[in-house]
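Asker: sequence and predicted structure, then a few things I'm wondering about:
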Amino acid sequence: MLLKRRYLPSLGSFATFEVAAKHLSFTLAGNELNVTQAAISQQIRGLEKSLGVILFIRKHNSLELTSDGQRLLTAVSGGLDIICDGINNINAPSDPPVITCSGTNAAIACWLKPLVDRFRSDRPDVRFVLLASDEDDTLRNFDEVDLSLICGNERCEVGENLYYLFPDIVQPVCSPDYLERHGPFPDAQSLERADLLDLHRKHWTSDAIGWHPVTWDDWFQASGLGVPHVLPAMVSNNYPLLVNAAVKGEGIVLGWHHLVRTLMDEGALCPLFDTPLRVDRGYYLKVNRASLDKPHVQEFIDFVLTGLAALEQAHQRPGAAMRDEL
């Protein structure tokens, strides 16, 4: 006759039986379960009585499983394993890990997104939320934001929650196609006949852009030239739009190294002069301290920092000039 579930002995008695069968000793089973040998013996006798079978052959100084005991051990061990797996599945996160990052429109689109793509090529199980805004300067302070790209003076103190990434470096860039059609541009003076792409002043007054503007006028002055009377071919407060226009061969844009380096590496853009302009500020990765315990956040931070170090080493060129005019 089949035993109905409601008439089964307690789960605890089966767990006690498994431990006793593992050790073949009521004394050792009691030590593991922190109860007396007599309590183990009593539970086993109760289980045998409930099932109507003998589970152990009791010898003078040892125990042996009967054939019924061996069959029960196989069933109990498998059943307890299934219960443990079920509990683990219940307690496991229902969603894959997610990393939330914030920054300006250009920082997210031109710098962070390529990094995320490379990271996810090896870790496709990690999801990202990328919050981009030139107007909302409070994104970095949201509790859900794990990492933020911020700009500040290079003398900012770094620590466990603020990592220095790179300096602010700009230089004119254009597509190889534009250079072939309209070049050459041997010096800064020759840019007077070029199609310049420029950032609108609204970009620099946005709430999340809290630093001194760098314009074509600044670049010409840093190059030792008077500011030429050149009307830009296109003006926009959206930097990714201007970069995209340069890639399409529509003109020359001031390229921030961290924003156009991927496109330069891919050959979509090329620098016009070997004298980058370095501005007295840098970029930092701000880390939400509470996020360090989240899965994969520290792994992504290490991925970013290691990649930047390797990239900087690869792009170092002996004797390259760099101007520090601003």
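Answerer: Okay, I see it. Residues are numbered from 1 along each chain as shown.
Asker: could you use CA atoms for every contact and neighbour count after this?
Answerer: Fine.
Asker: next SSE after the longest strand along the chain?
Answerer: Secondary structure assigned by DSSP state E gives strand 162-174 as the longest strand of the chain. Per DSSP states H and E, the first helix or strand lying C-terminal to strand 162-174 is helix 176-182.
Asker: in that following helix, what counts as buried?
Answerer: Pro176, Asp177, Tyr178, Leu179 (16 or more other Cα atoms under 10 Å).
Asker: cool, stretch 218-228 as well?
Answerer: In stretch 218-228, the ones that count as buried by 16+ other Cα under 10 Å are Asp218, Trp219, Phe220, Ala222, Ser223, Val227.
Asker: all the strands of the stretch 101-250 of the chain, residue numbers only.
Answerer: Applying DSSP state E, counting those that start in this stretch to the stretch 101-250 of the chain gives strands spanning 127-132, 147-152, 162-174, 196-199, 234-236.
Asker: among those, which comes closest to Leu28?
Answerer: Minimum separation from Leu28 across the strands of the stretch 101-250 of the chain (Cα to Cα) falls at strand 127-132, 47.9 Å.
Asker: list of residues touching that closest one?
Answerer: 96-105, 107-108, 116, 139 (Cα atoms under 8 Å, 6 or more residues apart in numbering).
Asker: below is structure B, check it against A:
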Amino acid sequence: MPSSYDLPSLGDLACFEAAARHLSFKEAASELNVTPAAVSHRIKALEFELTQPLFLRRYRGVELTEAGTLLFVALQRGFTTISECVSRIRNSQDETGVAIASTSAVSGLWLTQFLALFLENNPDISVSQIVQDSGTPPGPDLSIVYGDPNEEHDETRHLFRGRIVALGTRKFLENHKITNVLDLLSVPLIHTQTSNSTRTEWAEWFDAFGATLPGGPRYSLNNYLISLQAAENHIGAVLGWESLLTEYMKNDRLIQLVPESIESPYPFYLRIHSGASENARLFADWLVERLVPDQARATPS
């Protein structure tokens, strides 16, 4: 009986995806636990079936052809969807529950307080937080993302945007006699290195005011919550979103060091994954309704 889908061998497609992702037959072979010759054989079979080359074989490696690029993009989207579905099946215990993914910073600084209020009003709904600072979390109903929602294929809801400010302790401000943006160029600055390419760094922040690159001491971390803790310990100045750090600023744990600020280039938004539970959608509606009209508030009402 013929297949319902006009597809080549799934094994050949998986082999091609690995080779295209690595741009290396050798690395694909290592990932798939086969020989490079086996990878080459499968890709040649796939190219024969599609009647056109998928790779350009170069002396120093391989490159994707136009057809190869089209196929690679389609396969990545398909495999990502399948992977999310498989993860949901493996991890699903309560199809009526809500699984929501976010970074440790968003979870600790913003999300958990909303979840507490939601559970107070909806005690019969099971909620699980998936806290992950890199990679794709396994099978959530919802994700809180910082970036461009127009790049998503799933439904999204705008949460907040706000402004990015330079923060530090009052002691740090007084010790370094900071009065304007230029004063920040020579003081210790805390840099948070993450996998999120959309995060605004100090160089971009200073550039908005026509300032040169900072020349002061650099303190680097790979976790934003620890960066905030370092700033609280007077180690340096840190960049932060006003909307995310309302409690820090309200309690003077960190203060705005200079009046200048920039608008965040991207918003925080809620991604509603395909197959999200009804209660996940209920929480999404509830959360958006509790944000003030200008979407800038960061504490529940």
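Answerer: Received it, and whenever you're ready, just let me know what you need. On a predicted model such as this, the values are computed, not experimentally measured, just so you know.
Asker: rewinding a little: what helices and strands are in contact with the longest strand of the first structure?
Answerer: Under the contact criterion of 3 or more Cα pairs under 8 Å, 6 or more residues apart in numbering; DSSP states H and E, strand 162-174 of the first structure touches helix 239-247, strand 252-256, helix 257-265, strand 270-271, strand 277-287.
Asker: can you do 6 Å?
Answerer: Helices and strands touching strand 162-174 of the first structure, by 3 or more Cα pairs under 6 Å, 6 or more residues apart in numbering; DSSP states H and E, are strand 252-256, strand 270-271, strand 277-287.
Asker: mean shift of the longest one relative to the second structure?
Answerer: Between strand 277-287 of the first structure and the corresponding residues of the second structure, superposition yields a mean separation of 1.9 Å, by mean Cα distance after the TM-score superposition for the first structure.
Asker: next one: that strand to chain centre, how far?
Answerer: On the basis of Cα atoms, centre = their mean, to the nearest Å, strand 277-287 of the first structure sits 20 Å off its chain's mean C-alpha point.
Asker: that one to helix 257-265, inter-axis angle?
Answerer: 100 degrees (axes from the mean of the first three to the mean of the last three Cα atoms, to 10 degrees).
Asker: which helices and strands does strand 277-287 of the first structure pack with?
Answerer: Packed next to strand 277-287 of the first structure, using 3+ Cα pairs under 6 Å, 6+ apart, are strand 147-152, strand 162-174.
Asker: pull out the buried positions in that strand.
Answerer: Leu277, Arg278, Val279, Arg281, Gly282, Tyr283, Tyr284, Leu285, Lys286, Val287.
Asker: quick one: contacts of that strand?
Answerer: The contact list for strand 277-287 of the first structure, computed with Cα atoms under 6 Å, 6 or more residues apart in numbering, reads 146-154, 161-170, 322-324, 326.
Asker: same check on the shortest one?
Answerer: Strand 270-271 of the first structure is contacted from outside by Val173, Cys174, Ser175, Met264, using Cα under 6 Å, 6+ apart.
Asker: neighbour-wise, which of those residues leads?
Answerer: Cys174 (28 neighbours; other Cα atoms under 10 Å).
Asker: the aligned partner of that one in the second structure and Pro149 of the second structure: what is the separation?
Answerer: Using TM-score structural alignment, the partner of Cys174 of the first structure in the second structure is Gly168. For Gly168 of the second structure, the distance to Pro149 of the second structure equals 31 Å [Cα to Cα, to the nearest Å].
Asker: for burial, what's the neighbour tally of the counterpart of Val258 of the second structure in the first structure?
Answerer: With TM-score structural alignment defining the correspondence, Val258 of the second structure maps onto Phe273 in the first structure. Phe273 of the first structure: 13 surrounding residues under other Cα under 10 Å.
Asker: host element of Phe273 of the first structure?
Answerer: Counting by DSSP H and E, Phe273 of the first structure is part of no helix or strand.
Asker: show me the contacts for it.
Answerer: Going by Cα under 6 Å, 6+ apart, the list of residues near Phe273 of the first structure is empty.
Asker: from Arg261 of the first structure, how far out is it?
Answerer: As judged by Cα to Cα, Phe273 of the first structure and Arg261 of the first structure stand 15 Å apart.
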